[in-house]
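Visitor: Sequence below, structure please.
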Amino acid sequence: MTAPRISTVMWPMQSWPEAGDLWRRAEELGFHHAWVYDHLAWRGTTPWYDAYTTMAAAAAVTSRVRLGTLVTSPNFRHPVPTAHAIKTIDHVSGGRLTIGIGSGGTNRDSDAGVLGGDWTSGERADRFGEWVELLDRVLRGPETTSEGAFYTAREVVSEPGCVQRPRVPFVIAGNGPRGMRLAARHGSGWVTSGRAEGRAPQDVVRERLEALGKACEAEGRELDDRVLLTGFTDEPWLASPEAFADLAGRYAELGVTEIALHWPRPGTPWDADMKVFEAIAAQAA
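Guide: Here you go, the predicted model:
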């Protein structure tokens, strides 16, 4: 059993240069990834800055930590300009970018419905699948033309392409059969929170990893990364370094390879003792 990598989730709420100081601090603490949410807004939080612009700026002031979205939202992004931004940030960062992708939120306090997209769960899944497939094609290049049900690309030239080849890695969020098939087909990794009403998170993750394994077997592929986004269950991840180590060991036994901890945010459910947070990062580093 290999100990999981430890990453953090940044809140895009501070203006520059304060935000830059926090991203540099994430690198100094030794986190593997510094992830950021991709929303137009999030649960009514203000201010809330753009994820891709933030990652580009963070790439310019860091040199080691990997950067990424948890997760990019098809609710308000088209695959073609998104691919263009991804290639740019991959070059700015020197090949340190990972793109997490999900089907998009449904909470109207976040980005759902802002642009008038009142979609059923089936419609969101259809859009998600087409979005990922087109993004994959555009990033791989060299030229893409596609007429889909939701998205169109006409003679899109991808050169010079990404620094990372054949493209920037995808980590795909999907707990249902269609999402897992998408992850198995196009992802280098998969992400979940382990949250399910009335169920123990570890049982949920175990069951989902078993289903993911079957999806990968059907596609003839293996996923290197299985990311657990913490903070959405009652587990005491940041209660103490000892509590973290215990939980991390349990999830590593299940097959989780990376654990993402939210940067402590006072006055919210993600509040935590910064000294504990830094001690956990130091142990992981």
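Visitor: alpha carbons only for contacts and neighbour counts from here, please
Guide: Fine.
Visitor: can you map out the helices along the chain?
Guide: 18-28, 51-61, 79-93, 121-140, 177-186, 201-219, 241-254, 274-284 (DSSP state H).
Visitor: One more sequence to fold, the one below, so I can look at both together:
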Amino acid sequence: MTSPHRLSTVILPVRRWHEGGRDQWLRAEELGFHTAYTYDHLSWRSFRDGPWFGAVPTLTAAATATSRMRLGTLVTSPNFRHPVTLAKELISLDDISGGRVTLGIGAGGSGFDATALGQEAWSPRERADRFAEFVPLLDRLLTEGAVSHGGTFYSADEARNIPGCVQRPRLPFAVAATGPRGLRLAARHGQAWVTTGDPKLFESGTPEQSRAALRTQLARLGAACEEAGRDVAELDKILLTGFTPDRGRPLESLDAFVDFAGEHYALGFTEIVVHWPIPGSDFAADQQVFERIATEALDKLGR
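Guide: A predicted model of the protein is given here:
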């Protein structure tokens, strides 16, 4: 997967497919984005009282509408997923897309859809414990024809996944992680690693502090890869923007994005992801500026 200077987008599933939703995904491909992702949630923050559609059906529709651009979740979590059923959906989606799917996967959070199935919100340790079992089992389900597993949280009884993924040995995992256990999972099972930065710096940190925190995260990823016997260069490093102290800066202008992206590519990131503008939300931005960034920024950065 590794290649420098990729630019991708996140299209939140807030529009009906036949009322502008399809057009967004088609436009993303026309603009040349490497990947168009969507959140895999049941609802999310300020959007929870408005339209919000399912990630896998949305990506399936996008797969039939597009032909070149990669597609993915950013991210899927155990909050309301089970490895057995998720594997079947992913193999189907990978087939429909012709092998263009990346699974962004993380441990999940404590809000929004964490309690939608009626359970109590899991503690950080419980989420980490589940994630540590979820990822290896999903890896097996996507690479083996039949899987049985009796785990603490997840079980499988001769779960069949024939013919497997179009992408071999399976579709790539982009593992979102900042803690030691998650980074070990990224090192062992990931083809990419995802971060949004240091959440403790979101409200009152500075851009310089954020870059220092990201540098530390990248170093820890390198150490986890060394421990796992992998070259960290094998993994793409993905920054999902919008959650660092300078969250509004990247989409203010083309030059602002080029400066921001250049700083973060220099840290070692290979892919930067920007949110498709949504008026009246935290992700509001000028659509024309956004499209100029999509079509001109990488050339300015020298690809």
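Visitor: closest to residue 150 of structure 1 out of the helices of structure 1?
Guide: helix 121-140 (6.5 Å; C-alpha to C-alpha).
Visitor: and the helices of structure 1 as TSV, adding distance to residue 162 of structure 1 and mean neighbour count?
Guide: Below are the helices of structure 1 laid out as TSV (distance: least, C-alpha to C-alpha, whole Å; neighbours: other C-alpha atoms under 10 Å):
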stretch	distance to residue 162 of structure 1	mean neighbour count
helix 18-28	23	17
helix 51-61	14	19
helix 79-93	5	20
helix 121-140	7	19
helix 177-186	16	21
helix 201-219	25	17
helix 241-254	31	16
helix 274-284	29	16
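Visitor: Mind checking those helices for the one nearest to residue 42 of structure 1?
Guide: helix 51-61 (11.8 Å).
Visitor: Reformat the helices of structure 1 as CSV; add distance to residue 12 of structure 1.
Guide: CSV is the format used below for these (distance: least, C-alpha to C-alpha, whole Å):
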stretch, distance to residue 12 of structure 1
helix 18-28, 8
helix 51-61, 7
helix 79-93, 17
helix 121-140, 24
helix 177-186, 26
helix 201-219, 27
helix 241-254, 25
helix 274-284, 18
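Visitor: Give me the residue at the spatial middle of structure 1.
Guide: Nearest to the mean C-alpha position of structure 1, by C-alpha atoms, centre = their mean, lies residue 70 at 2.4 Å.
Visitor: neighbours of the closest residue to residue 26 of structure 2 other than its chain neighbours, just the number please.
Guide: Distance criterion C-alpha to C-alpha, 6 or more residues apart in numbering; nearest residue to residue 26 of structure 2, sequence neighbours excluded, is residue 66 at 6.2 Å. For residue 66 of structure 2, the neighbour count with other C-alpha atoms under 10 Å is 18.
Visitor: what does residue 197 of structure 1 give?
Guide: 8.
Visitor: Tell me the counterpart of it in structure 2.
Guide: Applying TM-score structural alignment, one finds that residue 197 of structure 1 aligns to residue 200 in structure 2.
Visitor: give me every residue that touches the nearest residue to residue 246 of structure 2 once chain neighbours are set aside.
Guide: The shortest distance from residue 246 of structure 2 to any residue other than its chain neighbours is 5.9 Å, reached at residue 207 (C-alpha to C-alpha, 6+ apart). Contacts for residue 207 of structure 2 (C-alpha atoms under 8 Å, 6 or more residues apart in numbering) come out as 244, 245, 246.
Visitor: can we see that at 10 Å?
Guide: Contacts for residue 207 of structure 2 were tallied using C-alpha atoms under 10 Å, 6 or more residues apart in numbering; they are 201, 213, 244, 245, 246, 247, 260.
Visitor: Apart from its neighbours in sequence, what residue is nearest the second one?
Guide: So that's residue 213 of structure 2. residue 198 (6.3 Å).
Visitor: Map the residue nearest to the centre of structure 1 onto structure 2.
Guide: Checking TM-score structural alignment: residue 70 of structure 1 goes with residue 74.
Visitor: right, and its match touches residue 174 too?
Guide: Yes: the pair residue 74 of structure 2 and residue 174 passes the contact test of C-alpha atoms under 10 Å, sitting 8.4 Å apart.
Visitor: List the residues that are in contact with both of these two.
Guide: With C-alpha under 10 Å, 6+ apart as the test, residue 74 of structure 2 and residue 174 both reach 102, 103, 104, 105, 106, 194.
Visitor: Which of these sits closest to residue 152 of structure 2?
Guide: Distances from residue 152 of structure 2 to those, taken by C-alpha to C-alpha, are shortest for residue 106, at 18.7 Å.
Visitor: what's the counterpart of that closest one in structure 1?
Guide: Under TM-score structural alignment, residue 106 of structure 2 pairs with residue 102 in structure 1.
Visitor: how much space between that match and residue 127 of structure 1?
Guide: Per C-alpha to C-alpha, to the nearest Å, residue 102 of structure 1 is found 11 Å from residue 127 of structure 1.
Visitor: Residue 100 of structure 1 too?
Guide: Per C-alpha to C-alpha, residue 100 of structure 1 is found 16 Å from residue 127 of structure 1.
Visitor: Residue 198 of structure 1 too?
Guide: 29 Å.
Visitor: Which two among the shared contacts of residue 74 and residue 174 of structure 2 are spaced furthest apart?
Guide: 102 and 106, at 13.0 Å, using C-alpha to C-alpha across those.
Visitor: who touches both of those two?
Guide: 74, 174.
Visitor: one step back: which residues sit in contact with the match of residue 106 of structure 2?
Guide: 38, 69-75, 125, 128-129, 131-132, 171-174, 179, 191.
Visitor: Many thanks, we can stop here.
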